[in-house]
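Undergrad: From the sequence below, what's the structure:
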Amino acid sequence: MEGLSPPGPDTVNRRPVAASGRPVAAGVVLWRGARTLSTIEVVTTVTRSADICWGQRYFWLHRHWIPTDARHDEHIVLRHDLPAKLSTARVRMALNHLVRRHEALRTTFHVGPDGGPRQVVHPPAPLAVTVAEAGPRAPVPPAEVIRQRTEADFDLTTEPPIRAVVVTVDDVPRQLVLVLQHIAMDDWSATALYGELTALLAATGRPATLDPVCDQPADLAVREAGVDGARRETDLGYWRAQVADLPADVYAQRRRPGVTESYSASLTSPSLLGAARRIAARYQVWPSVVHLSAYALLMAACTGGDRVPYWLFTSRRDTSADATVLTSMFAPMLMNVDLSGDPSMSKVIRQVAELLDRSKGHLVTSYDEMVELMALEGTRRGRTVRVEAEVNFLTYTPRGCGARRSRFTWNRAPAAWARSGADSYFRVYEWQDGVTVALRASGEVLDRAAVERFLRGYEEILNAHGDPATDLTTSEIARQVGFDGVDGCRVPPADRHAQPADQAGAGEPDLVATVAAVNGLDVVDPLDSYVVAGGRALRAPAVVAALADRGWLGLRVPDLLGIRPLRALAGQLTPAGSDRPAG
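TA: Take a look at the predicted model:
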C-alpha cells in the first residue's frame, strides 16, 4: 500500500469508478500491492448528525451510570497478528480506509440542544496509531502501552470510538490491537470489522473485495425515529405489563448489604455442547433456549423465588432490515420467567421459548424507556424494582475451546464490573467443541462457594437432562445442586429515603429548575421523583452536567432514575468546593 494516495481528511468515499470511468460495485476496493489503486473514488464532503440509535442508548446511559475509571469494562479489544513483510504505513492505510468506509469509526457523541444524546459524523481523517516497540529498546513495554490504551476512558465528545496500537519488533509490525468503544460496535460489528481488516492486510498483489456499505448508523437512527407511534405505544403497553409482574428483588433472600467482594469464575465443558443440542432437538427449540431455561431453574433454586427476572442481551439484527449496519444493535431485553408451582425442565423450556417469541415481537422500545417504566412501577409500589441480573448467549463457532474434559477456573475479581452496580452477569459461550459458562457476581448476593456451586450445578443439571428420561423440577434441582434452603434468608428493609425530606434543601430550586429546563417541562413538583415529574432517562446525564455548571455536585444518574422525590435528592447536593452537604 506504500505509494497510494488516499483522499484527504475532508472527504468520504462514495461510489467508486474504474480508471476507465465506468462505475464499479460500491464497496469493491482493488489494491495492487505497492503500486497504484486501480479505482478512482468519487468523494464528497460530509458532516451530519442524528439521534443515537436504539441499540446505542443502553451504552449512553450505562457509561454515565458507572464511574469514569471503571468504564473500560465495556471496551472491545481486538488483536490481529500481522502478516509477514508488512510495513506500519500499510497498516495505517488499511485502518484509514476502514475509517472512510464506516461512519461509526469517526462519530462523536454529544448532548443535543434538547438535552438528549446525538451522534455527530465527522469527515474522514487519518486515525492516530500508537506504535509500541518490543524488546530492550522499548521505553515502555508494549503490554503496558496496550493496558493504558485499553483502560483509559474514551472522551466520546472529542475522540473517535477506536484506538489502534501496532506492536513492532525491530521496527517490523507484528501485532495490531484495536480498542473499540461499545457504543459504536457490538460483537457482530467487531467481527465484521475484523474480517474486513484481515482482507485488506492480506491483499498483496491481488484484489481485495469488500461488501458494499449500504447504510450507516445515522441512516438507521433516522429510520428508527420514523417508526409508527401506535406501534411504539403497543410495545410500551406490553412491557408495562411485564414490569408490573416483576419481583422487587430476585436476590432479596440472599442479599447481604455492605459486602464489597466480587467474584468471577468459568466452567468449560465438552459434554455441555452435546447435551444442550440433544435437549434442543427433543423440544424443537434453539440451544440458546435450553441454556436460558437451565439458568432460570438454577436461579430459582439459588434465590428461593418463584419468578426469575433478568436482562437478556438481545440482538436487534434478527428483526431489522438494517442488519448489516456497523454499530451497536443490541440491547438488554427484559425476561421474567415464572417458576411458581415447582415446574419441571420441560415446562420451563416451553415457557421460555414462548416468552422469547412474544418479547422479540415488541422490540420497538429502547432500554431507557424500560428504565423509566421500572421507575414508575417502583413509585407505584413505594419500593425500588431492581433487576440487576444480566445474561448473554454468544456463539463462537467455528472456533474451538480445546477442552477435552470439564475445567473450572477462578478468574480475576471483576473490580471494574462490580462498580457498575450489577448483581450478576451470566454468559454462555458456544464453541465448536464445547460450551463455556461464566459467572460474575457481587458478594452481596452470591459468595464464593455459591458461585462455584452455581456453575458446577449448571453443568450437572444440563448433562442429566441429556437423558430423555430426566425431567427435574425446581425443588429437585435445588436439592441435587445443594441450594436447598437459601443461604442467609435476609430480606432487606424497604427503601430508605422513599419519602421526601421535611424541608427543602438549599439546592432544591436549582435542581427543580434544571430538571424543567433539560426536559422542556413547564412545571416540576419537588415531591415527585425525576421520572414521575416527566424527566427522561436519556436526559439524566445532561441534568447532572447542568447541575455541575450551576455549582452543585453529589447527584449521579442512578439517583435520578430511582424512586426518591426530588426534594430528597436535593439533600444530596453539595456546593462545589465544599465538603458540607447542602441539605
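Undergrad: all contacts plus neighbour counts: C-alpha atoms, from now on.
TA: Noted.
Undergrad: Just give me the neighbour total for Arg163.
TA: The local packing of Arg163 (other CA atoms under 10 Å) involves 21 other residues.
Undergrad: so it is in which element?
TA: Assigning secondary structure by DSSP states H and E places Arg163 in strand 162-169.
Undergrad: List the contacts of the next helix or strand after that strand.
TA: Counting by DSSP H and E, the next helix or strand C-terminal to strand 162-169 is strand 172-181. Outside strand 172-181, the residues that touch it by CA atoms under 8 Å, 6 or more residues apart in numbering are 74-88, 146, 149-150, 154, 161-168.
Undergrad: next up, for comparison:
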Amino acid sequence: MEGDAQRSRDLLVAHPFSEQIERLPFPWGERALELLVQRHEALWTTFGEDSHGDPKQRVWAAAPVRIQHFDPESWATADDFFLHLDKTPFRISEEWPLRVGRAGDRLNLVIAHIAIDAWGARVLGREFDSALTAFALGAEPELLPAGAQPLDQALWERSPAGRRNDDSACAYWRTELESRPAEYFPAARRPETVRYHEASLTSPAADLALRLTAATLAVPMSAVALAVGALVLAHMTGRDAVPFHMTWAARQRADAKEIVGSLFRDIVFTLDASGAPALSDLAVQAQRHVLRSGMRGQFDLLRFHETKAAASRSRGLLLRPGVSFNFRPFEDTDDSPGVPPADESSWAELRIRSTWAMVPATREHWNAHDLHIRVSPAVDGLRLVAVSHEEALDEEALRRFLYGMEAVLVRAAATGDTTTDLDHVLGCVADRPDTAYTQVGASWLDLRETERLLRLHPAVHDVELSLEDSTLRARVTTQDDDLTPAALRQTLLAGIDACHMAACPALFEIRRMGDGGGRAVTDEVVPRIVTGPGTERNHSGPADEAERVLHRAVMAANGLASVSMTDNYTEASGRWSRIPNVCDLVARAGYSGLSLADFEGPRCLADVAAGMQRADDSAGPTK
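TA: Here you go, the predicted model:
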C-alpha cells in the first residue's frame, strides 16, 4: 500500500498483482472465479479506518463478481484495455480489491497488493486450476474446506499470544537495527533526482551452476544467490558488511499457510564477507540469517517502523533499507540440480548463450533502495536483474556486478572450489571508498558532512573529529558559555535526512576559547562529555506558531497529555498508525510540507515543524 501521508487516506492506492489467463473456456473460467471469490474474504474486503483513525478491515457480504468486458469502440486493442485495468489505482477504502476484465477467451485478474501477496497468489492459482479442470470434466471441484481468513490472522495478532510474539520480534529487530550499517553505498549529499539504471542478464550457465552448487552445499538456491551477491558487492566496494532487505512470506503458523491475503513482511539482516570467506561458508551464514530473521518475520508492521525510528534516534542516523534482494523462481521451473557439463570449456560454451539487456536510464526521485537485486530461475536460464541509481552503481558497474555473479557461480560449480580468488575471477580489484569516508561501526560515512552540519550552529568556532577506540569524538571550540553537547547533537540531527547522511559523534567535548587552554563545560546539568544516546532529554514546549500547531496535532492524534518538542515522534510516544491523523490536523491548521519521512528519522519535533509551510505561503519553511 502506498500513499503520501499528507493526503486524505481515501486517496490511498495499492500496487496490483495482475494475472492474465489465455484461451479460457467459457463459462468455466467465470464459474471457477465465482467459486474462489466465495471462498476467500480478502477479495471482498475494504481497508479504511475506524472513528479513531486506526486502520480497519471491513469484510462485506459476498456478491457476484463484476466483470468488465472489452469494448472495441472504447479501446484500440484488448491489451490497452487490460493495461488500463492494471494501472488504475484501487480506492481501497471503498472499492473491492479485485478487478476482472474479459476480452474473448482472455481473462485478466488484478488484485490490490494489500489484499494478496505472492504466496497467496500461488494458493489462488492452484485452486483456480483445480476448479477449472473439474468444471471442464463435468465434475465439482474437490477443494479442501476454506481455512483461516485474513481477519482470523488479524485477531490472532491482537491476542495475548500474538502480542507476546510481537514484543519478542520487536526486541530482536531493535538489536539488529542498532548494529546494522546505516546504508551501504556512501553518499553524504545527494541530489534531489537521480538516474536509475536497470540491467538484466539471463544465463543458462548460471542457472545450472546455482542448482548444482545449492545441491552440493545442501542449502537453498536463494542462500547461494545471496552469498554470491554479497561476495561480489563486498569485492567491488571494499565494504564487507552487506546489509540486505528481503521479503518474507510470514506464514510460520500452520493455519496461515493457505490464507489468500497479504501477510508478507520485509526482514533485514547483514552478511559478513570480511576475510574473503568461502562461498560455502557465506551461503550457510546467509541461510542462518534468513531463518533467524524469518522466525521473527511475523510482526506488527507499524510497531516495526516505530522500533526502527527509535533505533535511528538512538544512533543519530537515518537507517536506510540496504540492498534489496528478491528470489522468486518462475512457476514452470523445478529444483532439480541438472547434469553438469563435462569440462570448463563446455561451461564456457554455455556462458556464450547468456543474453544481456540494459533498460534506458530514468531520472526520478530517490526511492527506498540504492540497489535492488532480483534472482529468478526460469526455463531459459537464471534471470539476474539489478536496478541501481548512478550514485551507487553506474551502468558499467552494474554490468560488472551481474557478470561477476555469473562468473562466481560458474567457477564454483565447474571446479568445486568455493574459495574463489575474486580478483582473478572478476578481472578487477576492489574499488575502495573515497578516503574521506570513515568506517564508524558498520557504516561508511563522510565525516566532512558531520563537520559541515556542526558548523551550522552559530556558536561553533571550530570542529575536530576523531575516531578513537571505535568511538567517534567531536571536539568543539566556542566562546559561548551556554553551548551544550545536547545543542550540538540537536543541530546535527536536524540536518540528517534521505539526502544528507552524517555520523553523530558518541562523545562531544566542548572547549571555550580565551580562558587559558579551554575550560570545559562542567555544570551538573550538562556534563563536559556526553555519550551518544545518553543525551539528557529536557522537556521543551513549542516556541513558535508552527511548533504549536504540530505540538497540538501530535497530542490530539495520539491522546497524549504532553509532548516535548526536543523528542522525535517515536520518543514522544507517537504511534505510526496516527501519522496520517497528525498530517490531517496540521493541514487543517493551514500548514503543509509534512511527509512520512519527517517522522522516521532522528530529527526532533521542533525540527520537523521547522520544515512546515503555511498553505498560502510560498516563501519556504517557517524557520
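Undergrad: In terms of secondary structure, what does the strand holding Arg163 of the first structure contact?
TA: Where contact means 3 or more CA pairs under 8 Å, 6 or more residues apart in numbering; DSSP states H and E, strand 162-169 of the first structure is packed against strand 129-134, helix 142-151, strand 172-181.
Undergrad: out of those, deepest packed?
TA: Burial among these, expressed as mean neighbours by mean count of other CA atoms under 10 Å, is greatest for strand 172-181, which shows a mean of 21.
Undergrad: Now do the residue nearest the centre of the second structure against Val228 of the second structure, distance only.
TA: Centroid check for the second structure by CA atoms, centre = their mean gives Pro321 as the closest residue, at 4.9 Å. When CA to CA, to the nearest Å is applied, the distance between Pro321 of the second structure and Val228 of the second structure equals 20 Å.
Undergrad: and Glu396 of the second structure, which of the three is it?
TA: Following DSSP: H, G, I helix; E, B strand; the rest coil, Glu396 of the second structure is assigned to helix.
Undergrad: which one in the first structure is aligned with it?
TA: Here Glu396 of the second structure is matched to Ala449 in the first structure, going by TM-score structural alignment.
Undergrad: what do you get for Phe508 of the second structure?
TA: When the first structure is aligned by TM-score structural alignment, no residue sits opposite Phe508 of the second structure.
Undergrad: Let me know whether my guess that Phe508 of the second structure is in a strand holds.
TA: Yes: checked against three-state DSSP, Phe508 of the second structure lies within a strand.
Undergrad: what about it, distance to Ala487 of the second structure?
TA: From Phe508 of the second structure to Ala487 of the second structure the distance is 11 Å (CA to CA).
Undergrad: neighbour count winner among the two?
TA: Phe508 (24 against 14).
Undergrad: Number of residues surrounding Ala230 of the first structure?
TA: As a burial measure, the neighbour count of Ala230 of the first structure was computed by other CA under 10 Å and equals 9.
Undergrad: again with Asp318 of the first structure
TA: Here the number of neighbours of Asp318 of the first structure (other CA under 10 Å) works out to 12.
Undergrad: List the residues that contact the alignment partner in the first structure of Asp54 of the second structure.
TA: For Asp54 of the second structure, the aligned position in the first structure is Gly116, judged by TM-score structural alignment. With contact set as CA under 8 Å, 6+ apart, Gly116 of the first structure has these partners: 51, 538-539, 542.
Undergrad: So which of those residues belong to strands?
TA: Asp51 (DSSP state E).
Undergrad: ok, the contacts of Gly116 of the first structure in the second structure: which stay?
TA: When the contacts of Gly116 of the first structure are mapped onto the second structure through the alignment and contacts are counted by both residues aligned by TM-score structural alignment, their matches' CA atoms under 8 Å, the preserved ones are 538-539.
Undergrad: which one of the contacts of Gly116 of the first structure is nearest Pro287 of the first structure?
TA: Among the contacts of Gly116 of the first structure, Leu538 lies closest to Pro287 of the first structure (CA to CA), at 34.8 Å.
Undergrad: Could you report the neighbour count for the corresponding residue of the second structure for the closest one?
TA: Pairing criterion TM-score structural alignment: the partner of Leu538 of the first structure within the second structure is identified as Ser577. For Ser577 of the second structure, the neighbour count with other CA under 10 Å is 17.
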